[in-house]
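sequence first, then the predicted structure, then my questions.
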Amino acid sequence: MTKTRLLAALIMAPVAIAAILLLSTPWIVALAAVIFLAGLWEWFELAEIEDTLARTVLLVAHLALMVAIVWASRSVGGYSYFLFKLASVIGVVWWFFALLWLRNYTFASNHETWARFFKLAAGALAVLPAWCALAWLHSGEPRSPGNGNNGHIWLFTALAIVWAADSAAYFAGRHYGGMLFKDRKLAPRVSPNKTYEGLIGGMVGGVLVGVCGSLLAGATGAQLPLVALVALVAVLASVIGDLYESLLKRHAGVKDSGHLIPGHGGILDRIDGVLAALPVFAVGKAMFGF
């Protein structure tokens, strides 16, 4: 399984990096919409929306919201990113509530009640803000002193933080899990395999990659501590995103959100941490002005 997982990553990573660095913002936003909506389709399945027509209508409704945001953001001088920024802030707030949801494992676990409503709302609050944050980062807005117009590199840095944290956590958990904290697990009821050692490894890996990426994007030496702080919070957010998707899968009684990617499961299995980290990184970057 590890070889299959690694091979799939070696194929996907260059394609993703090339798209981020070479495509213009409208194209990367359109491509991201396709990927995020595919993940949302799997989210509907985890919420046990069994009717294909119902899932299709819901997906079209979310696509219409994306189109509406882009259309409403047009201006004489190009695009105003106010709605994208507002959605990103809403996303940060949502993931705070998701953390509280994780503390109450049984909330919305019975799909015979209003559970589907809550999970569908959660899907919108996870996917749309992440997509907006991606567009905001890639566009290079705001163009504060020190960041030039390196939105492509900043988006790559934000995603690389999540990828590095995920990989570092995986290998740290496998090799050092149980050594520091014995048999204590990070979230045993939601994701029994996650360890505190893995969390620490992910934090270290994510912050290091975030700092290195920020230097490529034009961050100054004085800004590096702030970059490290935002990267750290983004890593923690990605863990919340990963755990929340695990919660959905536990409620649905499935191992993976799908089987599209060999060794990795579904699209949602690959972007769960990204959904949470992107709004956090985008808002943190804007707050500290790097």
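Yep, that arrived. Numbers count the residues shown, from 1 in each chain.

drop to CA atoms for contacts and neighbour counts, all remaining ones
OK.

now do stretch 88-102: everything it contacts.
Stretch 88-102 has contacts (Cα atoms under 8 Å, 6 or more residues apart in numbering) with 107, 122, 125-126, 129-130, 132-133, 237, 240-241, 243-244, 247, 276, 279-280, 282-283.

likewise for stretch 65-74?
33, 79-84, 128.

what's the PyMOL syntax to select whichever of the residues you listed are buried?
This is how PyMOL selects the buried members of those, with burial counted by 16 or more other Cα atoms under 10 Å:
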select buried, resi 33+80+81+83+84+128
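
pipe the contacts of stretch 65-74 into JSON lines and attach distance to residue 138 per row.
Output for the contacts of stretch 65-74, formatted as JSON lines (distance: Cα to Cα, whole Å):
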{"residue": "33", "distance to residue 138": "14"}
{"residue": "79", "distance to residue 138": "13"}
{"residue": "80", "distance to residue 138": "14"}
{"residue": "81", "distance to residue 138": "11"}
{"residue": "82", "distance to residue 138": "15"}
{"residue": "83", "distance to residue 138": "15"}
{"residue": "84", "distance to residue 138": "12"}
{"residue": "128", "distance to residue 138": "16"}
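
next up, a second structure to put side by side with the first:
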Amino acid sequence: MSGLRQRVVTGAALAAGLLAAILLLPTALFLVLILLVLLLAAWEWTGLMGVDEKPVRLLYLGLCLVLGFVALDHALTMGRLWPVVAGVIWWALVLVLLAVYQPGIVGTGRHALKGVAGVMTLVPACVALLMLHAIQPAWLVFLFLLTACADSAAYFTGKRFGRSKLAPHISPGKTREGLFGALGVTLLLGLAGAWYFEVHLGLWFYFVALCLVTALLSVAGDLFESLMKREAGVKDSGEILPGHGGVMDRIDSVTAAAPVFLFGLLWAGILVR
């Protein structure tokens, strides 16, 4: 099977499976799926950290799982939003890092810092995804649609019109023209989403702006994983998904988008817990 065909087949299967899981699974079972993805992504992250010892990698998985349980318990049972807020703050810091990044700035031997980065990337995203599912699964479908369409629009627009590199030291293939294409599609999706979810007319501008910010953060999530792979000297985070690489290669955008999107919805009162 050719690389492109394999990528399309795997992508279609993932999309169908994800849609079915979101719409058909109760939140308790969706939690199991989220924790499984967390463990797979955390395992791949240890590879990006440059950790080869299996006991250390398993210890890191256990740490992520415990922190995930604690954060989910605080968010879902106690109604505390600190895990989501922590995610928003984290991605604000990542934006600064992406702006000043030069090859080698992260340092190949700083395992502890990279380990913290993995926790902050994965745990708040898992909390946000599960909260969206618990409140209304349709919002989670919309979030994945938003990030997927932004990613596709950026790829095809960049392929056709791309001239100016967006982040040449991190991901030379990404262009500013591609980013503008992603924002254009996001604008249309934001308007459609405001109508579909019956957002109050006075909040339409805010909602569309939130969608645009979410799309921008999804690009930041993609770039941050690219940065980690560049520092690790690898092309993909793993090989579990034929034609796509690893789990992190598929969820990098949504890890950044989910906390910001959920926080923005709750802050404006568009969603109520």
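Everything's here; your move. Note that the structure is predicted; figures quoted are calculated from it, not measured.

and the contacts of stretch 65-74 of structure 1, which of them are in strands?
Counting by DSSP state E, the contacts of stretch 65-74 of structure 1 place residue 79 in strands.

returning to what we had before: just the buried members of the contacts of stretch 88-102 of structure 1?
Applying 16+ other Cα under 10 Å to those flags 122, 125-126, 129-130, 132-133, 237, 240-241, 243-244, 247, 276, 279-280, 282-283 as buried.

report the secondary structure state of residue 105 of structure 1.
coil (DSSP: H, G, I helix; E, B strand; the rest coil).

measure it to residue 250 of structure 1 for me?
Counting by Cα to Cα, to the nearest Å, the gap between residue 105 of structure 1 and residue 250 of structure 1 amounts to 10 Å.

so what sits against both of these two?
With Cα under 8 Å, 6+ apart, residue 105 of structure 1 and residue 250 have common neighbours residue 190.

which residue range of structure 1 does the longest helix seen in structure 2 align onto?
In terms of residue count, the longest helix belonging to structure 2 (DSSP state H) is helix 204-232. Alignment of helix 204-232 of structure 2 against structure 1: residues 224-252, by TM-score structural alignment.

how close does the matching stretch sit to structure 2?
By mean Cα distance after the TM-score superposition for structure 1, the fitted stretch 224-252 of structure 1 averages 0.8 Å away from its aligned residues in structure 2.

same question for stretch 121-136 of structure 1.
Mean deviation for stretch 121-136 of structure 1: 0.8 Å (mean Cα distance after the TM-score superposition for structure 1).

what's in contact with stretch 3-20 of structure 1?
28, 138, 152-153, 155-156, 261-264.

could you redo the last one with a cut-off of 7 Å?
Contacting residues not belonging to stretch 3-20 of structure 1 are listed as 28, 152, 156, 262-264 [Cα atoms under 7 Å, 6 or more residues apart in numbering].

make a ChimeraX selection of whichever of these turn out to be buried.
Selection of buried members from the contacts of stretch 3-20 of structure 1 for ChimeraX, criterion 16+ other Cα under 10 Å:
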select :28,152,156,263,264
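
now the contacts of stretch 3-20 of structure 1 in JSON lines, with secondary structure and distance to residue 168 of structure 1?
Output for the contacts of stretch 3-20 of structure 1, formatted as JSON lines (DSSP: H, G, I helix; E, B strand; the rest coil; distance: Cα to Cα, whole Å):
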{"residue": "28", "secondary structure": "helix", "distance to residue 168 of structure 1": "27"}
{"residue": "152", "secondary structure": "helix", "distance to residue 168 of structure 1": "24"}
{"residue": "156", "secondary structure": "helix", "distance to residue 168 of structure 1": "18"}
{"residue": "262", "secondary structure": "coil", "distance to residue 168 of structure 1": "20"}
{"residue": "263", "secondary structure": "coil", "distance to residue 168 of structure 1": "17"}
{"residue": "264", "secondary structure": "coil", "distance to residue 168 of structure 1": "16"}
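
let's have the contacts of stretch 3-20 of structure 1 in CSV, adding distance to residue 226 of structure 1.
Listed next are the contacts of stretch 3-20 of structure 1 as CSV, based on distance: Cα to Cα, whole Å:
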residue, distance to residue 226 of structure 1
28, 27
152, 20
156, 18
262, 37
263, 35
264, 33
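
which one among the contacts of stretch 3-20 of structure 1 gets closest to residue 217 of structure 1?
residue 152 (8.5 Å; Cα to Cα).

counterpart of that closest one in structure 2?
Using TM-score structural alignment, residue 152 of structure 1 lines up with residue 137 in structure 2.

which residue in structure 1 lines up with residue 151 of structure 2?
Alignment note: residue 151 of structure 2 maps to residue 166 in structure 1; criterion TM-score structural alignment.

name the helix or strand for its match, please.
According to DSSP states H and E, residue 166 of structure 1 maps onto helix 151-176.

can you pull out the helices in the stretch 51-200 of structure 2?
Ranges of helices in the stretch 51-200 of structure 2, per DSSP state H, counting those that start in this stretch, are 54-72, 82-100, 111-135, 137-161, 176-196.

dump those to TSV, plus distance to residue 16 of structure 2.
Shown next, in TSV, are these (distance: least, Cα to Cα, whole Å):
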stretch	distance to residue 16 of structure 2
helix 54-72	26
helix 82-100	27
helix 111-135	17
helix 137-161	11
helix 176-196	20
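
wait, which of those is closest to residue 170 of structure 2?
Closest among the helices of the stretch 51-200 of structure 2, using Cα to Cα: helix 82-100, at 8.3 Å.

is residue 219 of structure 2 in contact with residue 253, as I believe?
Yes: Residue 219 of structure 2 is within contact range of residue 253, at 6.1 Å (criterion: Cα atoms under 7 Å).

the helix holding residue 166 of structure 1 packs against which elements?
Contacts defined by 3 or more Cα pairs under 7 Å, 6 or more residues apart in numbering; DSSP states H and E place helix 151-176 of structure 1 against helix 2-22, helix 115-139, helix 196-217, helix 224-252, helix 267-288.

figure out which of those is closest to residue 178 of structure 1.
Nearest of these (Cα to Cα): helix 196-217, 7.2 Å.

now do the closest one: everything it contacts.
Contacts of helix 196-217 of structure 1 (Cα under 7 Å, 6+ apart): 147, 150, 153-154, 157, 160-162, 164-166, 168-170, 172-173, 176-177, 180-181, 185-186, 224, 227-228, 231-232, 235.

what's the answer for stretch 106-116 of structure 2, then?
So stretch 106-116 of structure 2 is contacted by 49, 231-232 (Cα under 7 Å, 6+ apart).
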